[in-house]
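J.: what's the 3D shape of this:
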Amino acid sequence: MNAAHADFDHSADFYTDAYIRDILRECRVFGMVGASTNWNRPSYFAMKYMIQKGYRVIPINPRAAGEELIGETVVASLSDLPVPVDLVQVFRRPDQVGPVVDEALSLAVPPKVIWMQLGVINHEAATKAEAAGLRVVMNRCPKIEYARLSGELGWNGFNTRVVTAKKRAI
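T.: As a prediction, the model looks like this:
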């Protein structure tokens, strides 16, 4: 493991809270590859939540380019972003992450972070991004991590002893 990034271990799919927290504090502008205009898709929920928390999330989806989504104009690719982004959030299949990383690295101002959504793991793309100096998160959701680290998951009954799996005596 690279000493500069000693607070995560991709092989174990482990990231320290400090690593995730630092990313969420430092990165304020996201480019969301695979953003959906469908209100009931996970990317839509994640985008809306992060915007409500003060982040700017620019949706990237070639099929919806030019449409407006939660106050932002959808762009076709990372190369079409109107401003540099701090973080590229990937809502694509694992086999499609490599080209996303390649495009991110080709930008005039590359992002600081490649963040692969829940279920998205691509070690080769992660290694390539890290070799270029980017931080990487795989198989995590910024929305969930933000809520977890800010204590908001407790509002939903998690870790509060209000919700339990124990059967209730009648």
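J.: all contacts plus neighbour counts: C-alpha atoms, from now on.
T.: Fine.
J.: Residue 114 contacts residue 88, correct?
T.: Yes: with contact defined as CA atoms under 8 Å, residue 114 reaches residue 88; the gap is 5.0 Å.
J.: what about the strands in the chain?
T.: Remark: strands assigned in the chain by DSSP state E are 8-9, 14-15, 29-33, 56-60, 68-69, 72-73, 87-90, 113-116, 135-137.
J.: Now the second one, please; I'll put the structures next to each other:
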Amino acid sequence: MSYSDTFLKDILTRTRVIAVVGISTNPVRPSHYVSRFLHQRGYRIIPVNPAHVGQTLFGEEFRAGLSEIDVPVDMVDIFRRHDAVPSVVGAAMSHLPHLRTIWMQLGVQHAEAAAKAEAKGLDVVQDRCTKIEYERLLGAGVPLAEAIGG
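T.: Reported below is the predicted structural model:
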């Protein structure tokens, strides 16, 4: 997938709340350390993984699914296999009315789900890492507030 730097930077600078689907409590898993990086830069991370309900991560309680989130979410960041993407995207579009972006992590792509999300007016990024793009476009040590001039 090819995305302009302007498109990716716009997503990263307008986003404040990210629901991370498939996040792990294991700090060596990419879903964990990518989310930790984003949290340290100022994003609110809402962890979504039914295996960890009852636990907290980055000050937020785990949700079993996107339907359990009761705050506005800007982005859904997907750390799941290809075959899980359609149900995640469907739940996101059904339950998150303020959603602006579906982001599929490195190795995750689903053309049909992406097309459905785009048809609903959502921005979609596939096969890209939020941490890598943030570091590349905004700077590794730069907090979000500083990156957007706030």
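J.: Reformat the strands of the first structure as CSV; add distance to residue 39 of the first structure and mean neighbour count.
T.: Below are those laid out as CSV (distance: least, CA to CA, whole Å; neighbours: other CA atoms under 10 Å):
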stretch, distance to residue 39 of the first structure, mean neighbour count
strand 8-9, 33, 17
strand 14-15, 30, 16
strand 29-33, 15, 25
strand 56-60, 13, 27
strand 68-69, 10, 16
strand 72-73, 15, 15
strand 87-90, 18, 27
strand 113-116, 20, 25
strand 135-137, 25, 24
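J.: Now render these as TSV, adding distance to residue 100 of the first structure.
T.: Shown next, in TSV, are the strands of the first structure (distance: least, CA to CA, whole Å):
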stretch	distance to residue 100 of the first structure
strand 8-9	22
strand 14-15	22
strand 29-33	8
strand 56-60	11
strand 68-69	21
strand 72-73	19
strand 87-90	8
strand 113-116	9
strand 135-137	13
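J.: Of those strands, give the one that comes closest to residue 150 of the first structure.
T.: strand 14-15 (16.4 Å; CA to CA).
J.: what's the mean deviation for the closest one versus the second structure?
T.: Once the two are superposed, strand 14-15 of the first structure sits an average of 0.3 Å from its aligned residues in the second structure (mean CA distance after the TM-score superposition for the first structure).
J.: Output the contacting helices and strands for that strand.
T.: strand 8-9 (3 or more CA pairs under 8 Å, 6 or more residues apart in numbering; DSSP states H and E).
J.: matching residues in the second structure for the strand it packs on?
T.: Aligned by TM-score structural alignment, strand 8-9 of the first structure corresponds to no residues of the second structure.
J.: got the contact list for that strand?
T.: Applying CA atoms under 8 Å, 6 or more residues apart in numbering, the contact partners of strand 8-9 of the first structure are 1, 14, 15, 16, 19.
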